[in-house]
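> this is the structure alone, sequence omitted:
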């Protein structure tokens, strides 16, 4: 019988292996600069390397003037339409917007009344998971992390598809609608099972209602008494619209396009995109914002003191407090400079709800940090980059006011963003034409083969 390795031996072994790796695997920043490698597929000025073309979305945050980046007001357009106009239009007509955005992103035009009703009906009809799927896939294999469970469940849906590998437009359209519809169900089931198994709390499952739009269906599934207001549902719908898409270059969408270019199945593609979004440098950043804000609220005595708040932000940037990363989470973005339109919209709606739900002081602290962070960043780092609050800064606060648990902050992002992922997958399959395959320069040190007996290091 193989001898079991105890925890102490395992720790020593891993430390030795890591030391061996570090001794033989070093690539310096100087080497990257010498070979003019664009790390992270970024140009020297921080702009993204042009890797493809898309009709789906445009993200605007700066202008180029004589080769220099000039900060500009942020704009987000879906299929050439300003997302603010979509939100305002739907609200003025008393309609939820996420379903309309799903249609717009995939097909390229706003739906007419018949098409809008059709997409709403299709999402309801496809929302239920396959028979015994909740019991066999979710309940029997609970996960502490709902994002992990989302990815595993999506992968497992491959086995429930009679034609999972057909890459035709017709089949991918069918699969896309099915996955967009089912993601809220997977998320809410996974959360309820997590609550029961790991948190030792009661889990409950409510049936989906045909008249509910996606935001309403989610609140219906998460509230024990199934009670929510129209205002709450509209705010969640707003969050979903703002998270639905953000261009082909963001990490998770690029992941979806890379896998699609390899002509793999949609379930592998979406599961990989979920894995990307889970990362703290991407969708998981909203968890970091929440943790940072909890730390600030505990350690800043006077929330209304700009001097005290700014001093603590400077300590965060100097890696003295918080998670010692030196980052003010939720502030700064790869593209947006003067403003992130998603944060602007969320902040506008959050202010109203904050007063109604007794979050006024907390909301004021968020605003104060948003105001003071750029100056603190410049003072401590010496970097003159123009930065603003991004969508992650306010999204967690909005979810908190809606009673959505922190376990679901990033999963809600995924449930929303799958609309964009599917739109980009279909576009990649129909227009891409080549497998995405960037180059990596090899830096080998020439070695000769030495017989095992003669290896003495």
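Right, received. Where do you want to start? Small disclaimer: the values here were computed from a predicted structure and weren't measured.

> please make it C-alpha for all contacts and neighbour counts, starting now.
Fine.

> which helix in the protein runs the most residues?
As assigned by DSSP state H, the longest helix anywhere in the chain is helix 169-198.

> which helix or strand lies directly C-terminal to that helix?
The helix or strand immediately downstream of helix 169-198 is helix 214-222, counting by DSSP states H and E.

> residue ranges for the strands of the chain, please.
Remark: strands assigned in the chain by DSSP state E are 57-65, 68-78, 81-82.

> what residue lies at the spatial centre of the chain?
Nearest residue to the geometric centre of the chain (Cα atoms, centre = their mean): residue 283, 2.8 Å.

> could you list every residue that touches the spatially closest residue to that one that is not a sequence neighbour?
Ranked by Cα to Cα, 6 or more residues apart in numbering and with sequence neighbours excluded, the top spatial neighbour of residue 283 is residue 277, at 4.7 Å. Residues near residue 277 by Cα atoms under 8 Å, 6 or more residues apart in numbering: 251, 252, 283, 284, 410, 414.

> next one for the comparison:
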């Protein structure tokens, strides 16, 4: 053991001493939030969000306020005022891919004409090109075992290749946004391939992105060794990208984008910040927790028997099983109450693909978890209580059916949500006011003492 001072303490012992001091001086008594009327987590006491800004990009609706009371309603999500369900039904009815159209809508605020969409796709295809030897020098030679961290690093690295990186004019920020939207899927797949090769001893097979494909098609093309995928698979991944593309200015990563962009910093720093926010298990990492919970259920009960499943869910809720936190992951949302429109859309398509790919039993398990959780919360909290499946409950199964590994669940979320982040950045850079909320200090005043008298 390493000894670092004259008293013979080991580094570990010194760290433990520091930890005690740190713990004593970093704890905030939760009762103080009530005492000072602090909106903890920027949430009001009735569960609504504290108003901190104005946006024209998206609206998330899960309840109405009537006479000061929050009344649950079926969830609605609007992209630039257009209902997500209408947007999805529109491009699916025309048998088209929708993510590029969605990105256009979020960034520019209007639906594209056929010609405008074609031009937009041309610009995206143009931006899939990287500087010479970039992939070899920055991805293959320096892999990471965490793809989200790798995406952050790569976005910041791209800054060094941009001659106008610090230019935050509207046009330049828009150009940078299109470049990052085009490049992030490639960075994700190549980072994953490098990780599998160097950390998991897998073969290294890299496919160049195709210029005449949608982003969803290109992801499957680059991910799969044989580059083969069905139309249904590509359409389903495209739907995943669309429903994850944006979720209002109040979600943590979009809010982080606003906060950082308000300082006047560059696009790459702002997007790297958003990726770091999304990485957190309470935000974009929640889909991984759903998979872990479902695997735990399948290992510890007769999940095909409704009563056995019901009893095990009780154990999870009673903090006796799984991670003993009493949470059913994939259920509940900060805004949605009766339904999450993203989950409704994904569930419908997941059911269709599950029948094709032989995942009907697993789909039924998720549906049973959803129904049991709703009924159990009503029994525990009253018949008026509303809780719904959120997008994460079915997203994991969709990715599993597409052969996508869990370590890519959150990175794919980032590949999608970057469209929303860039839209929020474009909006925020028009406002020259820096965000600086207030904090109450409880430190008081302390006397400085000489080091020999401490």
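In hand now; what should we look at? Everything quoted here is computed from the prediction, not taken from an experiment.

> post-alignment, the longest helix of structure 1 versus structure 2, mean distance?
When structure 2 is superposed, helix 169-198 of structure 1 averages 0.4 Å from its matched positions, counting by mean Cα distance after the TM-score superposition for structure 1.

> so that helix matches what in structure 2?
Aligning helix 169-198 of structure 1 against structure 2 (TM-score structural alignment) gives residues 170-199.

> centre of the chain to that stretch, how far?
16 Å (Cα atoms, centre = their mean, to the nearest Å).

> now residue 2 of structure 2, nearest residue through space, not along the chain?
Nearest residue to residue 2 of structure 2 in three dimensions, chain neighbours excluded: residue 10, at 5.5 Å (Cα to Cα, 6+ apart).

> what do you get for residue 106 of structure 1?
In space, and not counting its chain neighbours, residue 106 of structure 1 is closest to residue 423: 4.7 Å by Cα to Cα, 6+ apart.

> what's the local residue count around the one you found?
Per other Cα atoms under 10 Å, the neighbour tally for residue 423 of structure 1 reads 27.

> which residues sit in contact with it?
Applying Cα under 8 Å, 6+ apart to residue 423 of structure 1 gives the contacts 56, 105, 106.

> residue 418 is in contact with the second one, correct?
Right, the one you point to is residue 105 of structure 1. No. Using Cα atoms under 8 Å, residue 105 of structure 1 is not in contact with residue 418, being 10.7 Å away.

> out of these two, which sits in the more crowded spot?
residue 418 (27 against 23).

> roughly how far apart are that one and residue 175 of structure 1?
12 Å (Cα to Cα, to the nearest Å).

> ends of stretch 213-230 of structure 1, how far apart?
11 Å.

> contacts for that stretch?
Outside stretch 213-230 of structure 1, the residues touching it (Cα under 8 Å, 6+ apart) are 96, 98-99, 120, 124, 184-185, 188, 204-209, 233-234, 236-237, 240, 404.

> same question, stretch 110-125 of structure 1
Under the contact criterion Cα under 8 Å, 6+ apart, stretch 110-125 of structure 1 has outside partners 99, 100, 101, 103, 104, 177, 178, 180, 181, 208, 210, 213.

> next, the contact list for the second one, please.
Meaning residue 100 of structure 1. Neighbours of residue 100 of structure 1 in contact, by Cα under 8 Å, 6+ apart: 110, 111, 116, 119.

> I'd assumed residue 191 was in contact with residue 201 of structure 1.
No. Using Cα under 8 Å as the test, residue 201 of structure 1 is too far from residue 191 to be in contact (11.1 Å).

> any idea how far residue 441 of structure 2 is from residue 234 of structure 2?
The gap separating residue 441 of structure 2 from residue 234 of structure 2 is 52 Å, by Cα to Cα.

> all set, thanks.
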